[in-house]
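[1] Structure, please.
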Amino acid sequence: MESVKDIKKVIIDICYQEGITRRDLIAVYNKKYNKNLLEQTFTKTLSNNNIKFNMLVDLLDSIGYTIDIRKKL
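    Model prediction:
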């Protein structure tokens, strides 16, 4: 998944690799962080490619992923 600029594609790919749906992802996120994120809100946020970085970090963390930022060589 190198040089991917569309976060929606990243989320879809990760869900596919993990064998979960976006609904499952939202449920795990809501449970771990005691949030009430609605599927409709999440879908709209993804479609607009308008997800906040801290939310992305928490979403990925809830399913065991992390973000690794490196300087180009």
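[2] switch to C-alpha atoms for all contacts and neighbour counts from now on
    Noted.
[3] which residues does Leu59 contact?
    Residues near Leu59 by CA atoms under 8 Å, 6 or more residues apart in numbering: 25-26, 29.
[4] Repeat that for Phe42.
    Shown in contact with Phe42 (CA under 8 Å, 6+ apart): Ile26.
[5] before we go on, could you also do this sequence so I can check it against the first one:
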Amino acid sequence: MLKQKTFKAALVLFALAIACLGAYQFNGSYVDNEGFLHETFGFIPLAWLSMFGAVLLVAVSYWRTRKAT
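    As a prediction, this is how the structure comes out:
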């Protein structure tokens, strides 16, 4: 069984990833009068990084519990 603290941390990172993707969709993009594209690209790598961290936490926790038994 996964450790409770690690599982909660993974859930927080997963929720952060979903929130970043939602914020990216909510903000949208637009082209101003001068022809410049305004888009919040920072949310995309932050979402991927959070998702990777959540998967990594679950995998390491699972590996440690399998190795311990």
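[6] Overlay the chains and give the TM-score.
    Remark: TM-score between the superposed chains equals 0.25 [TM-score structural alignment, normalised by the length of structure 2]; 35 aligned residues with a CA RMSD of 4.3 Å.
[7] of the contacts of Leu59 of structure 1, closest to Ile7 of structure 1?
    Closest approach to Ile7 of structure 1 among those (CA to CA): Leu25, at 14.5 Å.
[8] could I get the contacts of Leu59 of structure 1 as CSV with distance to Gln40 of structure 1?
    Listed next are the contacts of Leu59 of structure 1 as CSV, based on distance: CA to CA, whole Å:
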residue, distance to Gln40 of structure 1
Leu25, 13
Ile26, 11
Tyr29, 15
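[9] Make TSV out of these and add neighbour count and distance to Ile12 of structure 1.
    Formatted as TSV, these follow (neighbours: other CA atoms under 10 Å; distance: CA to CA, whole Å):
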residue	neighbour count	distance to Ile12 of structure 1
Leu25	20	10
Ile26	19	13
Tyr29	21	15
